[in-house]
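Engineer: give me a 3D structure for the following:
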Amino acid sequence: DYPTKLTIQADHTHIFDTVHVDTCDETCAVENIIGTVTFDSNGIDSGCNLEQCSSINREYVLIPKDIDYNQAPQSRYMSFDGINQVSIIHKTDFSGQLKNDFTIRMWMKHTDEENDGKEHIFCKTDEKLQNRHHTALFIQDGYLKLLIRKGPLSINDKNVYKSEWMWKLTQINDDQWHSYKLFINYPNQIDLYIDDKLFTITNDNFKVIEDFALPVINGTEDTIFTVGACWHARASQMAQHFHGELSGLSIEQKEELPDSISCIQDCQQYLDMPDIQGQSNMEFISNSNRSIWKIRSDSSELYEDLLKHIVYRNTFDPIGPSGQRTVSIQTTLKCLGENYTYNLPTFIRRLSIDEPIRPTNIELKGDTSFFVSEQIINQGINLFKNLSIYADAIKNDQVDISDCSINTSPDLTNNEQIIIPDDNFHINNLQKDLTQTGLILAGLGSIDSYQYVLQHIAYTSKSPVQYNDRTFSLVCVGSHDQTSTNEIRIRIHIEKQIVPSAPFAAALSNKLFVDNDQTRDNLFDLGESAPSAKNLSGWPIIIVICVSVGLASVLVLYLVIRIRSGNRQASPLTGTGDDAHSQMEWEDDIGLNIIVNPLDTTKQSVQSMDVHNIKQTIHKYEGASSDEDEYDDHSHNEYSSDEDNEDYDDVENNQIHQKKNDHQLEWDDEAMEYGPKKV
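Structural biologist: A predicted model of the protein is given here:
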């Protein structure tokens, strides 16, 4: 198929389910078809947590070197006689596992002895049963050769891979110290430096040999790594010894730390083949993080079936990151009976993950209550003067509003209306629908345009309002996802103007006014009418004060008159101090005759009541209230003084008589005297 674009919407997507592989059977009977499927994230995060992964450059020193590595060895080197000298590297020092990228460094001194056999500098072979060489660096017939065998593989792989690189060098047999450095990027590139100079390769001095991958053989799981010779398990002896001198032999490669291996392998974007069964005529294998897959088959139909099983996995939640990745297929075809291979055109499929569409959040903010008078309502007020519309988009002009609705509660009367300037609608291309229940603004517009229109909407009433409270609610709707905004409720409290009635005495006398600072501060400010109300509230206080002063004056006047009348009775007309004493006794007798009740005394004879004295006393009080009877009062006082002495003697006689007649009843007629006492 021609390169196409595929939009990813799920975490499990077959990306080659429409691929078709066509070969010309008349000209080429397919013997082997190999494909390399590569996933490239194009710099997009694959979710491998690489910042938590770490690697180090590990150098394995097989033969020590001098302090100055750039100079030819002087003292530290190892000599090999080519017969029995060999060094076995323990697995604790070096396991023999080589990465795709590694570096070999050494100093070597070798003499040509016309030996056509292999002389191994180092060698990795099977520890048991087989003599297979996995990795080796050796000298043979004037060539420096590097062997890297692919595998072992568990399947029957009929492919050949680059396995041996050979450089024809004159330096290896001149019996001089030379520095050799090999920078390996298996299997793509290997560079050789001799004495820090890059060796220039030609068809005459450089060769590459391909070979089959090593198969898996039971019992050959373990290997042995040696320096100076090679271990042959079948013969159970060392063979192919090196004859010369070596110094500073080391292998350096970048290795991940133990906790980094799982980090690299566990990624959130990768290719997978989860639902396929292996067969003898097919092969599929991937690298550690499953970004590269190798597939092979012996027919185009089977190769096509393998491609259709490849799945792109994305375990991000939600799927992402947004952007494009590429998956490429490089296919090599070999026809039956031919030694050449043909490269088919590279197939590329682009995987696109679109930016998720998030609902735009639009928020309204503004005043929620007004306290206004009827006069202001008659003139009109802007309901949403301080309205602000916010959105979580980058730019406000990128977010459109489809409509806004204003609802009234209660409904508008015929004398109320909502006013909208018409010029705003011509500018912003909005439509309005005004009813007694509210207003609807419709039409696509930016946030700024809707905010401008809403800020100029006014409410007015041309007659006395019927309601003290009126509510307006505003809600808008976004145009992209039809998401409603929050609701703003504006409450208008209308203060009716009350004309104060004329004050009258009855109404004011029934009210209590308290001049309290705290209460006065909490009262609502009535504006210009406040001074008149204050003056009105002072009249009741003045009236109360005047009444109180009047009552106090009457009481004082009464007390003064009473005191003056008492002073007249005590005036010195008699000329003696005994008269004053008799006056006190007379007044005491008056109090006794008026207060004492005969029923309050028990077992005691009732004293005789002098009716004549009572009458004279009454005349005395009557005369005290008039200045014209002053002379009569004086004559009565002289008479009263004589009577007082006689009354005193009568009291003593009555007390003696009482002791003799205790047994008599209180109301016995014999104990009661009637009429005035005879003098």
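Engineer: only C-alpha atoms for contact and neighbour calcs from this point on.
Structural biologist: Fine.
Engineer: distance of F212 from E164?
Structural biologist: F212 sits 11 Å away from E164, taking Cα to Cα, to the nearest Å as the criterion.
Engineer: what sits against S369?
Structural biologist: S369 makes contacts with I490, R491, I492, H493, as judged by Cα atoms under 8 Å, 6 or more residues apart in numbering.
Engineer: now do the SS call for D259.
Structural biologist: Following DSSP: H, G, I helix; E, B strand; the rest coil, the label given to D259 is helix.
Engineer: ok so, going back, what's the ChimeraX line that selects buried ones from the contacts of S369?
Structural biologist: Restricted to buried positions by 16 or more other Cα atoms under 10 Å, the ChimeraX selection for the contacts of S369 reads:
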select :490,491,492,493
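Engineer: that older thread, which one's more surrounded, F212 and E164?
Structural biologist: Neighbour totals were compared for F212 and E164, and E164 leads with 18 against 15 (other Cα atoms under 10 Å).
Engineer: for the more buried one, pull up the helix or strand it's in.
Structural biologist: If you go by DSSP states H and E, E164 is part of strand 160-168.
Engineer: which neighbouring elements make contact with that strand?
Structural biologist: strand 143-148, strand 206-212 (3 or more Cα pairs under 8 Å, 6 or more residues apart in numbering; DSSP states H and E).
Engineer: quick one: which of those strands is nearest G566?
Structural biologist: strand 143-148 (150.1 Å; Cα to Cα).
Engineer: second input sequence below; structure requested for side-by-side comparison:
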Amino acid sequence: MIRRTYLYLLCLFLTEYVICMSEPNIHDPVIVSRIKNKRGVPVFRGTILENESSVQLDQPLQATDADEMGGAKIICGYRTLSAKRSSCPFTVQMIDRKKGTAEIKLKEGQKLNFEKRIRYKFSVVAYDCGEIARESDRAVVYVKVLDVDEFSPKFEKTNLFADLREGKVYDSLVKVQAIDQDESQQYGKICSYEVITPGVPFSVDNEGTVKNTRALYYNEMHSYIIQVVAKDCGGKKSKPISINIRVKEVCKNGWKDFPSAMEYLPQSGAQKIAPNAHLDWCDGCVPEKVSLKMHLATKHIGKGCDRDTYSIASQRKLCGASGESIDLLPSPGVGTGWTKNLPTDDGKESDQIFFFDGKTNAVEVPKASFNHTLHKHFTISTWMKHTFSEDTEAKKKAQKEHILCNSDGDGMDRHHYSMFVHGEKFVFLLRREAEDETDMDVFKPAEWRWHIPQINDNQWHHYAVSVDFPEVRLYIDGMLLIPDTSNEEILDDWPIHNSKKVHFTKLVVGACWQGKENEFGKYFHGYLAGLSILKDKTESERVIRCLNDCKENLEFHALSEMESGTSVSFNSEMTEFSITSHNITEVERLLHEVSYINSRRYPTPGRRNVDMRTSILCKEKETILPLSESYIMVQQSTQPTLTIQGKSNIDASVKDLKAGRRVFEDIGINVDMHIQGDFVDEILDDTNNAVQDDLNNLNYRAKAYKLQKKLEKKLKSQKTVPDDALLLDRCTIKAEPPLDFHVEHMTVPVDIMTQFNMKLESSETNSGLQITNADKMKNYELVLQGVTYVHSNAEMLSSRKFVLSCSSQNGRFISNDFLIKVVAMHQEPVQPVAAHAEKSVQHVQQSQHMNMPVNSMGMVNSSSPNVGMVAIIVVCVGFLMFMIILGVIRIRATHRRTQVVQVEDKLDMEWDNTELNITENPMEKEVFDYEEEVRKPLQDDSDSDDDISSYHDNSDSSGEEEETERKQKMGDLEWDDSTMSI
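Structural biologist: Next comes the predicted model:
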């Protein structure tokens, strides 16, 4: 059927083809066009984008044929005709043969270029499908190439420079010009220019003229770098051109090139502050005197300086201060509680700071913690920040504000000794107790008043009153105050007489107790920290200076290079530096040598302001120059990571726990260094609004990036920290659950701490154990490894958990929480021998019944004996017996072949072995020695050295010592087994 269909279709096609071919082709095709030229030739006009392939004609391209039948009436195609001198890049493609429609397209492989040729003219003719094809008359086609925005504008120069004088607005600073390679009017023309640098005071018009939008000044910024782009009418933008616009200042008196900011990398040593600064003096006269004072602001860091690496207690230890000093304002919770209700200020980077409101809050120091009586030798010291009203009338009516006061507890209001602020004076009162009748009516110094400006400046200062009666010395910020009539006043008084009305005294911090009224009064308003008293001796001046030693300051090392007539000076804290000279050049040279240094390994990051005041005396007229201001941005240092490692599970026998078990015997504390976060972002985030202009400087981020790379390079070369580089100042052992002091407690190795003269202190509460004060990491490890846990009722204990954590710099750097579990072992390890096998099995079984499973509360659970465990132990002991007997048999068999008997040498020697149950051949001495060596490895390898030593510490070893002595005397032993029974 299918074959018949195919044959039918083939015949039909051949018939039609023959008929078509046989039809006559009488008429020529005709190209249809609405537009004709003067000669009547059809005309087509079209356009094409230079990056496209189809021509858009103004009318359809179509041809018709008047023939009625066959291929003669069908339009087969079109041909293009062009002048001989040029080829046509276009071709005509048929769309519909019956309708004769077609389209003009770009030949494959051909490309158009508007910039090279815009118009094309060619002719087309249509031809039919007749046996002898007939062609139409030709039609003319005009094709216009349309431009595409191919090219972006370009500037002839990539960099331009311009200068402007400060304080002036210019109509034209510089003119920029760009070109475009596109040839069309639309895309080859620059339509506009644009300043793309944000926030700059400049603009550019469509003609490329750059001008400033406001008056600029040299002290704001010396130069600006702006970027400008050009835009053509098609919307394409050029690459930016950079324009460096320099601000030329009008000559003004003052410092130039004094940096507005500098970054300081921790541990980088001294860094010069203004190495390129120079002084412009525009007046014509020659200066007679030039004075300069540079000030480094550090009052906002800690207690007036970046010195608070460790707590005051730790600083005292590190400075070698006497350990007998009593802290009257201890941090709450360290064995003391009288300061727990005092308001506290920030103390995260240092020690605890207490706030006194001047109205309600004060604390009494318990007599149990400090005996109130003072004698002729002592030192009282404290950190204090205090302010006072500027109102003159208020100063005149100022009340006494007691920092410390020892007064009558009842009956009377006498002050025995006190330290207080009274207006603009710092006052110390010491009323002597009457020693005998002859001393009662003798006037002696009793009150010392110092008029000092530091009292009310609202800044932290350290005050130390050191008494060797009748001499009293006042140290302010570590420096001895030299007394004179302008700053010191001493008042005499009688000694305090004994009174039957008074039965006790009260020592109060922050106010004074009025025993007669039975209330507090004369409250202190301000901040206190580190208030301490050293009794019966005075603190050395070296220690007081050390406690005030500032870790950051200005530095100058060019004293030997100064010219005659020039002088320099520092204040006591090395934060103010002064230069006086008659020569501007000399002042500039010395200023270049002033540096900033911060010797802390981990300084407090942040901003330190620097300002510089300068005056010039010329023709007896003093000119004050504008204040020069800068700041030092101390960057975040590499951060240490404290890691505690060691065994997390400790086994302890009941005997060990009762005697005291070391629970941290193998712990170690490691320090690793790393950079926290993205260094560049930290620098930018730390910068506040006052330095926002500096962030606009394109070089700022590059500088930060260089600093980061420098820090990373230094970190790679120093992956670990020296042992004494980072001191620990606290380790806390937390008991979970809390300790029950009735049956358990923890102890520190006091003998080790004393032997190595350690600075550590410890305190135990039911929460656990705390070890404090700054000391080396190895010392902390040694003490922690010696900490013992004692449980007097260890039979009831199942397990006990402790969490150890350590910190440095008052919690600034904290270690991981190291959890250790102490598991109580309620049976001693079994050491079976061959002859005692049966007895050992019985002993194990009895031990299993006696040592019942222990529940989670540490109590013995007698209701669930572990029968399976007993069976396993019996099987193991049986196997052990078999291996021992097999080993003995094999050894004897070997020695029978190689044994050398020595009997006659020492016949008079016997071994008293009446207690032994095993009978051995007396001639086989070597076999016994070898068996001892065989038995040793049979012990449980899991037993630690500490477990073995603990097991034998309490046993009676006298028998072993006697046996050893007998062996040494007898040498090689021979046995006489005549009295032994098998």
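Engineer: now the TM-score, please.
Structural biologist: TM-score for the superposed chains, counting by TM-score structural alignment, normalised by the length of the first structure: 0.27, backed by 196 aligned residues with a Cα RMSD of 2.8 Å.
Engineer: compute the inter-axis angle for the strand holding E164 of the first structure and strand 143-148.
Structural biologist: Relative orientation of strand 160-168 of the first structure and strand 143-148, computed by axes from the mean of the first three to the mean of the last three Cα atoms, to 10 degrees: 160 degrees.
Engineer: and strand 160-168 of the first structure, which residues are buried?
Structural biologist: K162, S163, E164, W165, M166, W167, K168.
Engineer: what segments of the stretch 651-800 of the second structure are strands?
Structural biologist: 661-662, 668-674, 728-736, 744-747, 761-765, 768-775, 788-791, 799-808 (DSSP state E, counting those that start in this stretch).
Engineer: ranking those by burial, who's on top?
Structural biologist: Highest mean neighbour count among the strands of the stretch 651-800 of the second structure (mean count of other Cα atoms under 10 Å): strand 661-662, with a mean of 24.
Engineer: the strands of the stretch 651-800 of the second structure: which one's closest to S381 of the second structure?
Structural biologist: Nearest of those to S381 of the second structure, taken as Cα to Cα: strand 768-775 at 19.0 Å.
Engineer: that closest one to strand 799-808, inter-axis angle?
Structural biologist: 20 degrees.
Engineer: counting by contacts, list what strand 768-775 of the second structure packs against.
Structural biologist: Partner elements for strand 768-775 of the second structure (3+ Cα pairs under 8 Å, 6+ apart): helix 312-318, strand 728-736, strand 761-765.
Engineer: nearest to I597 of the second structure, out of the ones you listed?
Structural biologist: helix 312-318 (20.6 Å).
Engineer: helix or strand next in line after the host helix or strand of V143 of the second structure, which one?
Structural biologist: Using DSSP H and E, V143 of the second structure falls within strand 139-146. As assigned by DSSP H and E, the chain's next helix or strand after strand 139-146 of the second structure is strand 154-155.
Engineer: so what secondary structure elements neighbour that following strand?
Structural biologist: In terms of contacts (3+ Cα pairs under 8 Å, 6+ apart), strand 154-155 of the second structure is packed against strand 178-179.
Engineer: against which helices or strands is the helix or strand just after the strand it packs on packed?
Structural biologist: The C-terminal neighbour of strand 178-179 of the second structure among helices and strands, as given by DSSP H and E, is strand 190-195. Applying 3+ Cα pairs under 8 Å, 6+ apart, one finds that strand 190-195 of the second structure contacts strand 202-204, strand 223-232.
Engineer: export these to a markdown table and append columns for distance to A178 of the second structure and mean neighbour count.
Structural biologist: Converted to a markdown table, those look like this (distance: least, Cα to Cα, whole Å; neighbours: other Cα atoms under 10 Å):
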| stretch | distance to A178 of the second structure | mean neighbour count |
| --- | --- | --- |
| strand 202-204 | 13 | 19 |
| strand 223-232 | 7 | 21 |
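Engineer: and those strands as a markdown table, adding distance to T64 of the second structure?
Structural biologist: As requested, those are arranged in a markdown table below (distance: least, Cα to Cα, whole Å):
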| stretch | distance to T64 of the second structure |
| --- | --- |
| strand 202-204 | 62 |
| strand 223-232 | 47 |
